[in-house]
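**Q** based on what follows, work out the 3D shape:
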Amino acid sequence: MLGIKDYNPKFYTDKNEFIKEHGATLKSLIGSNLREVWTVHEASDGEFWADCPVILLIGEKQLEFCSFKDDEIAVTWDEIDLKETVDWYGDQELNLEWRKNAIENTALFIGRQIEKIEVIEMTQEAIDAKDNLIHSNVWLSGLGFSVRECYVSIFNTFDETGFSFSKKENLIYTKV
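**A** Okay, here's the model as predicted:
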């Protein structure tokens, strides 16, 4: 999937199902060091290719986070071989490559111990024109990591992966 050999993510929309499947493994990472962040970039201009998974090396685990659709996230463990080339659906014009610690602010959290991990949900309100009622939708959005005095989250930005270095008021954070 996504031009990555042997990558078969399962996408989640429900926080409880996600925590049931991944909660124990995520909890086991607490106390481990966040060693590296791997992201895909276009080789010619260095542009971050946010459509591809983001890989966090934490302790001895490789956490692979992906956002592919508006309201879904996927986490896999140790499936992606960073030595393999990313072949974006056979597009010969793209020259994508994995880069280590290439996003801004990595020095704030690389090599530091994870103190807390959170599952992040986003709420969105919509007005139903038929009955003028406000409905709230809750979407599974991402993962947050407290690392000493720093915070880093990886999250779905409507079908791509983004990063944030602070908590947002309009999001719901659930500690794993």
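
**Q** only C-alpha atoms from now on, for both contacts and neighbour counts.
**A** Fine.

**Q** show me what the helix or strand containing residue 135 is packed against.
**A** Counting by DSSP states H and E, the element that carries residue 135 is strand 133-147. Packing contacts for strand 133-147, counted by 3 or more C-alpha pairs under 8 Å, 6 or more residues apart in numbering; DSSP states H and E, involve strand 73-77, strand 112-128, strand 150-156.

**Q** next, the second sequence, to be compared with the first:
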Amino acid sequence: MLEGRRLTRALLVWDLDEDAWFSDGLVLLDFEGEQVEIVHHRFDEISITWNTVDPAQPLDWAGEGFRLVWREGVPGELAALEGQRLQAVELLEWAGEDMAQGMVAVGFVFPEDRVAIYNALDENGMEFGPSDRRYVRHKLGV
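**A** Reported below is the predicted structural model:
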């Protein structure tokens, strides 16, 4: 179970040339040794895996010429969640009347904030604070 565990590390794929988050890459959240890996692609696909990625290994984006590394501590809102205990995990289903209808995000609820990893049109997006009311929440017991 993840609930009750502390977020001990959050890693994003970082583009060294752009000095920016490479939002096509995985988001890794480590909860006291249980690592959750999330990535969105296309307009309606999400992959959630557990403990399959070794962030000690170098990143290779299929020979595309990107210089990518794992980076901790960005953005600041995500880094601020480290050390907090996870209270809940939610699947958030977008119910808005737009092209994102039915898209699924993953929300992590902490005592002082929450983060949702969502599909930002073929890449990951990240939002903090209360989730938009157009999401239908499905609480998970993980």
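
**Q** who's in contact with residue 78 of the first structure?
**A** 61-64 (C-alpha atoms under 8 Å, 6 or more residues apart in numbering).

**Q** and it, what pairs with it in the second structure?
**A** By TM-score structural alignment, residue 78 of the first structure lines up with residue 51 in the second structure.

**Q** relative to residue 75 of the second structure, how far out is that match?
**A** Going from residue 51 of the second structure to residue 75 of the second structure by C-alpha to C-alpha, to the nearest Å gives 22 Å.

**Q** pretty sure residue 23 of the first structure sits in a strand.
**A** No: per DSSP: H, G, I helix; E, B strand; the rest coil, residue 23 of the first structure lies outside any strand segment and is helix.

**Q** quick check: closest non-adjacent residue to it.
**A** Spatial nearest neighbour of residue 23 of the first structure, excluding adjacent residues (C-alpha to C-alpha, 6 or more residues apart in numbering): residue 176 at 6.0 Å.

**Q** against residue 92 of the first structure, how distant is that neighbour?
**A** Distance from residue 176 of the first structure to residue 92 of the first structure, by C-alpha to C-alpha: 41 Å.

**Q** compare the two and say which is more crowded by neighbours.
**A** residue 176 (16 against 8; other C-alpha atoms under 10 Å).

**Q** in space, what's closest to residue 102 of the second structure - neighbours in sequence excluded?
**A** Nearest to residue 102 of the second structure is residue 94, by C-alpha to C-alpha, 6+ apart, at 5.1 Å.

**Q** swap in residue 171 of the first structure?
**A** Spatial nearest neighbour of residue 171 of the first structure, excluding adjacent residues (C-alpha to C-alpha, 6+ apart): residue 122 at 4.9 Å.

**Q** equivalent analysis for residue 105 of the second structure, please.
**A** Residue 105 of the second structure sits nearest to residue 118 (C-alpha to C-alpha, 6+ apart), 4.3 Å away.

**Q** what's the burial count for the aligned residue in the first structure for that neighbour?
**A** When the first structure is aligned by TM-score structural alignment, residue 118 of the second structure is paired with residue 155. Neighbour count for residue 155 of the first structure, taken as other C-alpha under 10 Å: 26.

**Q** one step back: now for the residue nearest to residue 171 of the first structure, how many residues are close by?
**A** 18.
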